[in-house]
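Trainee: The following block contains a protein sequence and its predicted model.
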Amino acid sequence: MIKTVFFGTPEFAVPFLNALAADPAFEIVSVVTRPDEEAGRGHALTAPPTKVAAEAAGIPVFQPETLKSNESLVALAAMNADVFVVFAYGRIIPKNVLDLPRIGCVNVHPSLLPKYRGPSPMQSAIRNGDTTTGITIMMLDEGMDTGALLSFVNLGLDEDETLETLTKKVEEQGPALLVETIKRLDAGEIVPMPQDETRATVCKLLSRDDGRVDWTLPAIEIERMVRAYKGWPGTWTTWNGSRLKIHAVAIADFTGDLAPGTVSIKNNRLFVDCSDATIELLNLQPEGKPPMPADAFLRGYSAISGATLA
């Protein structure tokens, strides 16, 4: 059996953990995840999804504050793992930890490396209008997604692709690719291939501020942005000093002549002019309210007509 330590934190990582745990070729000796954090209005301590999954499967959990301490190094070394598997762990893994397992550290990255190194590859692919992206299994090194490549699979992007739908595609195809790749790597059937640095691109860590709409952009860029940021960081604008979240839009079949950001209402439908075309707002969420379709929004907020969003 391949003795495995799994490093991961969010719900996105759980299908990968479950796939390894279900395969008889692997022994999951520990799941390493972030410490429990306060969440919700009651600030109750909440366990990471991978911890919940690990405990349900009877797998030991290790939640260090940092991997840079000698205590963490000693604890991880004592696990005597053949491989560390890392996906969405959320912390930098130092070299002395990377050097511990016999096979090395294997990482899952949701892009076709070396394109979109960094923390927002799925959002970047959708926002840039790509028609194809993928999943890469790679060796982890000290750089940011710079390790040698092991395997990949292509994923087509639909015209209406969102972050949520692309996440599901990765969850459906990534776990099996990960399991098969590690087996072949352990058997000596894969030779890690260095990345082509001349083709490398980098994407940034997104913050909530990145979701603010600039209405002077072309309509197609705003439409892609709403789809790319659905879930995180979300897309929003401001009206009357309050934040207005935007969950779904479409490019209108007409072009208005109002200044960018100006709202108009036609046949109980809500439109905003951009630099080159007009966007229809299909689903919105006023501050402190649940998401709602545009017609429901207009029943309570018809005063938005003629306003300028910013």
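Mentor: Sure, I can see it. Numbers count the residues shown, from 1 in each chain.

Trainee: C-alpha from now on. contacts and neighbour counts both.
Mentor: OK.

Trainee: how much space is there between Glu189 and Val85?
Mentor: Going from Glu189 to Val85 by C-alpha to C-alpha, to the nearest Å gives 18 Å.

Trainee: Among the two, which residue is more densely surrounded?
Mentor: Val85 (25 against 11; other C-alpha atoms under 10 Å).

Trainee: Report the contact partners of that one.
Mentor: Thr4, Val5, Phe6, Phe7, Cys105, Val106, Asn107 (C-alpha atoms under 8 Å, 6 or more residues apart in numbering).

Trainee: Just those residues: which are in helices?
Mentor: With helices taken from DSSP state H, there is no overlap with the contacts of Val85.

Trainee: could you dump these to TSV with neighbour count and distance to Met139?
Mentor: Below are the contacts of Val85 laid out as TSV (neighbours: other C-alpha atoms under 10 Å; distance: C-alpha to C-alpha, whole Å):
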residue	neighbour count	distance to Met139
Thr4	23	15
Val5	28	15
Phe6	27	14
Phe7	26	14
Cys105	25	6
Val106	25	5
Asn107	22	6
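
Trainee: Dump these to JSON lines, plus distance to Ala39.
Mentor: Converted to JSON lines, the contacts of Val85 look like this (distance: C-alpha to C-alpha, whole Å):
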{"residue": "Thr4", "distance to Ala39": "30"}
{"residue": "Val5", "distance to Ala39": "27"}
{"residue": "Phe6", "distance to Ala39": "24"}
{"residue": "Phe7", "distance to Ala39": "21"}
{"residue": "Cys105", "distance to Ala39": "31"}
{"residue": "Val106", "distance to Ala39": "30"}
{"residue": "Asn107", "distance to Ala39": "28"}
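
Trainee: here comes the other one, which I'd like you to weigh against the first:
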Amino acid sequence: MSDKKLNIIFAGTPEFAAKHLEHLIANNYNIIACYTQPDRPAGRGKKLQPSAVKKIALEHNIPVCQPQSLKTDEALDELSAWNADLMIVVAYGLLLPKAALDAPKYGCINVHGSLLPKWRGAAPIQRSVLTGDAETGVTIMQMDVGLDTGDMLLVEKCDITDQDTSSSIYEKLQLIGPNALTKTVDQIEAGTTTPVKQDDALATYAHKLTKQEALIDWTFPAIEVERAIRGYQPWPVAYTNLSGNTVKVLQAEIVTFSDKPAGEIISADKTGITVATASGAIKITQLQPQGKKPMSVTDFINGRADWVKPGTNLLVDAN
């Protein structure tokens, strides 16, 4: 029998959220219901697929609610009927109106993937890598009607190395987030939380990613291009145009010196495809042509050497 007293609703959708739900279940927290987005078509057959959170909830016989919106009277009545003490929101994907935030006794808390107030918004992990931040983390926040503006309840930090991609940071936060969450829930139950107001003057916004912004701009310095290659993984993935063909750039390294114009292919051999930038150059070592699997630069050049002739300027292809 659980010694945890709070009745908790969990709201989340992707794998990141599912990891937090699994941790709560494994540590015997009382999850009385799970909210997740409606099933979406996926795969070749475009059949409706349940979210990662729904799968975990069903495995543990936890009731699942999948409203299209939480703004209708019907959805709000259903939420209130659970008579929850607390709602935990992790990458849910639906906006919670004030009535939903106020429904549980202790309101709603959120696991946000940044060190608030830095990187409020939709893509905090990616923006932290793209900007070259030295650290990130998770902030457990008391939700309010603003966009990630609520009081901070607990912060856990982790380093960002110059090898990290957004995908690897996602995995790091997936490890530290669940423990930070349960620690916060325990503090709420014990009445020992120490909310800290965010300094709005220090706020930055992590705007939603688009496919277009992942097109490599060779007029940027090499350090920024290399960050983009790491920051846009796993989505939308940095890409460039080679001989009129869209090619994803998966791995690269910085070459500190270049005297060639930005965008010019300096060399192409088994060690990499080196492209000049505004400052320095980038040596591409792994690529993925459209419709193909990721491949080493050696395999790429073996079949497509004419795409990467030294002296070619990629800025011409980009326009």
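Mentor: Happy to help now that I have it. All figures in this text were calculated on a predicted structure; none of them were measured in a lab.

Trainee: circling back to that earlier point, among the contacts of Val85 of structure 1, name the ones in strands.
Mentor: Counting by DSSP state E, the part of the contacts of Val85 of structure 1 found in strands is Thr4, Val5, Phe6, Phe7, Cys105, Val106, Asn107.

Trainee: any idea how far the third one is from Ala13 of structure 1?
Mentor: Just to be clear, that refers to Phe6 of structure 1. Counting by C-alpha to C-alpha - Phe6 of structure 1 and Ala13 of structure 1 are separated by 10 Å.

Trainee: Likewise for the second one?
Mentor: Between Val5 of structure 1 and Ala13 of structure 1 the computed distance is 13 Å (C-alpha to C-alpha).

Trainee: What's Asp127 of structure 2 aligned with over in structure 1?
Mentor: You called it Asp, but residue 127 of structure 2 is Arg. Alignment note (TM-score structural alignment): Arg127 of structure 2 maps to Ser124 of structure 1.

Trainee: Might you report the residue contacts of that match?
Mentor: Counted by C-alpha under 8 Å, 6+ apart, Ser124 of structure 1 has contacts Tyr116, Cys203, Ala228.

Trainee: Lys283 of structure 2 now?
Mentor: Ala252, Glu253, Ile254, Val255, Gly272, Ile273, Thr274, Val275.

Trainee: Buried among the residues you listed? Make that a ChimeraX selection.
Mentor: ChimeraX command restricting the contacts of Lys283 of structure 2 to the buried ones, with burial defined by 16 or more other C-alpha atoms under 10 Å:
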select :252,253,254,255,272,273,274,275
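
Trainee: Okay, and which of the contacts of Lys283 of structure 2 map to strands?
Mentor: Per DSSP E, the contacts of Lys283 of structure 2 map to strands at Ala252, Glu253, Ile254, Val255, Gly272, Ile273, Thr274, Val275.

Trainee: Just give me the match in structure 1 for the fourth one.
Mentor: Alignment of Val255 of structure 2 against structure 1 is given by TM-score structural alignment, with Ala252 as its counterpart.

Trainee: thinking its match is in contact with Thr278, fair?
Mentor: Yes: here Ala252 of structure 1 lies in contact with Thr278, judged by C-alpha atoms under 8 Å, at a distance of 5.5 Å.

Trainee: anything in contact with each of these two?
Mentor: Phe271.

Trainee: and Val29 of structure 1, that's in a helix?
Mentor: No: secondary structure of Val29 of structure 1 (DSSP: H, G, I helix; E, B strand; the rest coil): strand, not part of a helix.

Trainee: how many other residues sit next to the aligned partner of it in structure 2?
Mentor: In structure 2, the residue matched to Val29 of structure 1 (TM-score structural alignment) is Ile32. Number of residues near Ile32 of structure 2 (other C-alpha under 10 Å) recorded here: 17.

Trainee: try the one 10 residues further on
Mentor: Per other C-alpha under 10 Å, the neighbour tally for Ala42 of structure 2 reads 11.

Trainee: so which of the contacts of Ser124 of structure 1 comes closest to Glu180 of structure 1?
Mentor: Tyr116 (23.6 Å; C-alpha to C-alpha).

Trainee: quick one: the residue mapped onto Gly12 of structure 2 from structure 1 from Asn107 of structure 1, how far?
Mentor: Aligned by TM-score structural alignment, Gly12 of structure 2 pairs with Gly8 of structure 1. Gly8 of structure 1 sits at a distance of 10 Å from Asn107 of structure 1 (criterion: C-alpha to C-alpha).

Trainee: what's the answer for Leu281 of structure 1, then?
Mentor: In terms of C-alpha to C-alpha, Leu281 of structure 1 sits 38 Å off from Asn107 of structure 1.

Trainee: coming back round to it: quick one, what contacts the match of Val29 of structure 1?
Mentor: Asn7, Ile8, Ile9, Ile62, Pro63, Trp82, Ala84.

Trainee: Check the alignment and tell me where Asn154 of structure 1 lands in structure 2.
Mentor: Using TM-score structural alignment, Asn154 of structure 1 pairs with Lys157 in structure 2.

Trainee: now do Asp295 of structure 1
Mentor: Under TM-score structural alignment, Asp295 of structure 1 pairs with Thr298 in structure 2.
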